[in-house]
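Student: Okay, here's the prediction I keep looking at, along with the sequence it came from:
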Amino acid sequence: MTQILVSVMTIIFVNVQILPTDAKIVEGSVWAPNSNFHFLSRFCFQEGNDATLEYEIRYPESFCLRGENGIYQSGCQKLVLYYDEKDQWDFVYKNDKVECQDKLDPNLLHYSQIINLDPMKHEPGEEIDSLYKYSMFVSGCWLTKREDTNASEIACRAKRNFLSQRDRWWFVALVNCETDKGLKLDYFHLEFKNGDSYNKHFSVDEWYIMETTFVLLYLFIILLIACIVFTIKLKNMGFYHITFKLFTLSLLLKVISYLLYAWAYLKYRTGYESIRIKNLALGFSMLAHIFLIFLVILMAKGYTITRAKLSTKGTFKVMLFIIIFTLIYFVSFVYHVNVFDPGEVLYFYESPPGYTTLGLQILSSFMISYGVFFTVKRYPEKLKFYLPFYVFYSAWILVTPIFAIFSIFVLQDFYRQKIVYGVEGGLSFLSYGFFLILTFPTRANKNFPYHIKTNQIDILEITETGNFPHDPDGQSESSYASSAASGETVTVSVSSRSAETNFIDVFRVDYDMVDPNNRRE
């Protein structure tokens, strides 16, 4: 299992390294030889008239056709601005039934939504800034020469203001229906702004995500500090089991993911967002979730709580599920990084991998229910721990798909991302915090799950079943742990059968050898 996770993490790093850098200041080039329609970027502008798009573009003059009189007409490339209505972007994007000319239908688009990138007259010596000053009414393009090859090219620099009655998604596409040469931009720079505030480069659907990220980061750092304190106490008490180690690893990965998210969103304030950093953060977050699901399933089956090892059949089922779970999450990550189309899908759970991960979440809840049922049936004295454990974690696992469905069908597209991000982060914080409450190493905690120490598990693992003895005299697990820590001598009998003989191994654990200060307080 460890080797699989290491391999997955390695591939995540490789995928992250080959990703391009994208942002709300979008820069790059385009070469689409067999296309006359190419999606460039999208942005959710705020309500009002403070939203702007500034662009700079350079492309070869040969991609702008002249008319018979030598004047550039409609044969030049165009920037076309579509908004989020069914008869606009949804109608034209990846719709093979719509001809190219229909995507520029004047009955569909307002005249200001089409920016003809044809050069206007540029007098020698005229300052480019003077052209830019009046570019709200023109394309802001002029004919010039490349400095490296002296080839003719068309350069454009202009700005557009957006007036909207509500928060609205806008999609920018490059279009040219008059040529079969395809589309080409040697360079383009698109800068989207929502006003002039500190978060002006954030799309409306991303407002407050940076603030939410820092709040969650601080909260998870507090949990990590508490986890370190618990680790020290549990080690001294002898209850630092592998399940708590899994929890610590998962929590550490979660903190790393939020550190990376915080870094990415701080860079975003300048307009440049590193998709590499955000996807690396997503990879760490996915691994943290996988470890947490693995931990919850193991504890549901009683591992380190009522048994030292799972049965062969149980081990096979758990490992098979976790391997499938990990692979599906890995495929989802690769899909999100390399296939996910922001022009077509605005929400991860609207994609095939998203549906698959939701299905796995629901399946994991059944595995937890199955494991808890039989564990409590064999060890009814553990009901004090498993009742809150089951109620919380089964609800936590099912809330994610329920909320995802709610988000898809109820929430507006321009509110969805920030709401989902905050809710999922909050639920994640609760899942880690509740585990620390259940394992709080104090005498007052009646839900403390462990009653067998780590040195006893090593011996129990060699038995046939690996099951722990019940609490002596039917006492609760916490009272057993307290008596053990108080220096009493406890005798534990373990029965084991071999293929040839039946015998009883009795081993004695003398707690007088244990430091009396190492007790659960």
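Tutor: Received the coordinates, thanks.
Student: Please count neighbours and contacts with C-alpha atoms only from this point.
Tutor: OK.
Student: ranges for the strands of the stretch 51-200 of the chain?
Tutor: Counting by DSSP state E, counting those that start in this stretch, the stretch 51-200 of the chain has strands at residues 78-83, 114-116, 141-145, 152-164, 168-175, 183-194.
Student: And the stretch 401-521 of the chain, by the same measure?
Tutor: In the stretch 401-521 of the chain, strands defined by DSSP E, counting those that start in this stretch lie at 489-497, 502-510, listed in chain order.
Student: can you count the residues close to the closest residue to P401 other than its chain neighbours?
Tutor: Closest residue to P401 in three dimensions, ignoring its sequence neighbours and counting by C-alpha to C-alpha, 6 or more residues apart in numbering: L358, at 5.3 Å. Applying other C-alpha atoms under 10 Å, we find 19 residues neighbouring L358.
Student: Give me the helices and strands touching the helix or strand where L358 lies, please.
Tutor: Using DSSP states H and E, the element containing L358 is helix 352-378. The elements that helix 352-378 packs onto, with contact taken as 3 or more C-alpha pairs under 8 Å, 6 or more residues apart in numbering; DSSP states H and E, are helix 275-300, helix 312-334, helix 383-409.
Student: let's bring in a second one:
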Amino acid sequence: NWVFLTRFCFLSQDGVFEYDVSYPKSYGPQNFLLYFDSVYQWPAVYKTSKTCDERHKILDNDNNQIISLTNFTTQIKSTHASGCGEYREKYDNNTVWYRCTHYRKFHSYRERWWFIALDNCRSTQGLRLRYKITMTNNVNDGWLRHFSADEFYILHTDLIFTILYYALFIASCFEAYILHTDLIFTILYYALFIASCFEACMQWSPKHIPRDHLI
């Protein structure tokens, strides 16, 4: 009844956690749990023998670390922030589902790791959730926006090395042409050239990234 979903290192003032989730009302109420990297929070619950209730009670809802994914709760602040409503899911025998769409901003005195979990400690049938989560930093910088703070400048580095690689590939193609015209295109260079072509094709091959997940 408790499961870890994802993690992200947010900047101290620029972190945004957005979600678009849906699940059958019969599985509710489910909650997003937002743990940070304090020794008294995430390390105290992950891979421990604590029960679902014990992991839930570690969080303080006054800090908005619990998002109740339902349109009814005794905690008005949590209800307002969850952005939930009911609808009938035609692909599930027209049963009533919750859909919740909203966001949270993170403010702290330093960069922090945040760990997102899901729970429903009263459920007798486990958890069920269709979800899409977007976590961003530095919303004004498109180069860094979707990167965790510990991964900043990875894109820049990858682009530089990709450009250098293709420059080397073009040079090897030119050299292969020269060697071929001079009839000194050796088997060793041919093998290296084929390996270079294969690597270039791998760089351009599309990689499938799922748009949402189901648990």
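Tutor: Everything's here; your move. Since this is a predicted model, take the numbers as computed values, not measurements.
Student: Overlay the chains and give the TM-score.
Tutor: TM-score of the superposed chains, computed with TM-score structural alignment, normalised by the length of structure 2, equals 0.78; 201 aligned residues with a C-alpha RMSD of 2.7 Å.
Student: could I get the strands of the stretch 51-200 of structure 1 as JSON lines with mean neighbour count and distance to L259 of structure 1?
Tutor: Below are the strands of the stretch 51-200 of structure 1 laid out as JSON lines (neighbours: other C-alpha atoms under 10 Å; distance: least, C-alpha to C-alpha, whole Å):
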{"stretch": "strand 78-83", "mean neighbour count": "21", "distance to L259 of structure 1": "34"}
{"stretch": "strand 114-116", "mean neighbour count": "20", "distance to L259 of structure 1": "41"}
{"stretch": "strand 141-145", "mean neighbour count": "19", "distance to L259 of structure 1": "43"}
{"stretch": "strand 152-164", "mean neighbour count": "19", "distance to L259 of structure 1": "35"}
{"stretch": "strand 168-175", "mean neighbour count": "21", "distance to L259 of structure 1": "29"}
{"stretch": "strand 183-194", "mean neighbour count": "20", "distance to L259 of structure 1": "26"}
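Student: got the ones you listed as a markdown table, with distance to K200 of structure 1 columns?
Tutor: Formatted as a markdown table, those follow (distance: least, C-alpha to C-alpha, whole Å):
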| stretch | distance to K200 of structure 1 |
| --- | --- |
| strand 78-83 | 20 |
| strand 114-116 | 24 |
| strand 141-145 | 26 |
| strand 152-164 | 14 |
| strand 168-175 | 15 |
| strand 183-194 | 5 |
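Student: So for S29 of structure 1, which of the ones you listed sits nearest?
Tutor: S29 of structure 1 lies closest, by C-alpha to C-alpha, to one member of the strands of the stretch 51-200 of structure 1: strand 183-194, at 4.7 Å.
Student: what's in contact with the closest one?
Tutor: Contact partners of strand 183-194 of structure 1, identified using C-alpha atoms under 8 Å, 6 or more residues apart in numbering, comprise 24-38, 43, 45-46, 50-60, 63, 77, 174-176, 200-204, 271.
Student: out of the residues you listed, which are buried?
Tutor: 24-27, 30, 35-38, 43, 45-46, 50-53, 55-60, 63, 77, 174-176, 200-204, 271 (16 or more other C-alpha atoms under 10 Å).
Student: List just the one of the helices and strands packed on helix 352-378 of structure 1 that sits closest to K133 of structure 1.
Tutor: Nearest of those (C-alpha to C-alpha): helix 275-300, 33.3 Å.
Student: Show me what the closest one is packed up against.
Tutor: Using 3+ C-alpha pairs under 8 Å, 6+ apart: helix 275-300 of structure 1 touches helix 2-17, helix 242-268, helix 312-334, helix 352-378, helix 383-409.
Student: isn't K254 of structure 1 right up against S285?
Tutor: Yes - with contact defined as C-alpha atoms under 8 Å, K254 of structure 1 reaches S285; the gap is 5.5 Å.
Student: In terms of packing, which of the two has more residues around it?
Tutor: K254 (28 against 20).
Student: The residue mapped onto the more buried one from structure 2 and A171 of structure 2, how far apart?
Tutor: Alignment note (TM-score structural alignment): K254 of structure 1 maps to E199 of structure 2. Computed as C-alpha to C-alpha, to the nearest Å, the E199 of structure 2 to A171 of structure 2 distance reads 15 Å.
Student: about what we covered before: what residue in structure 2 is paired with the residue nearest to P401 of structure 1?
Tutor: With TM-score structural alignment as the matching criterion, L358 of structure 1 is left without a partner in structure 2.
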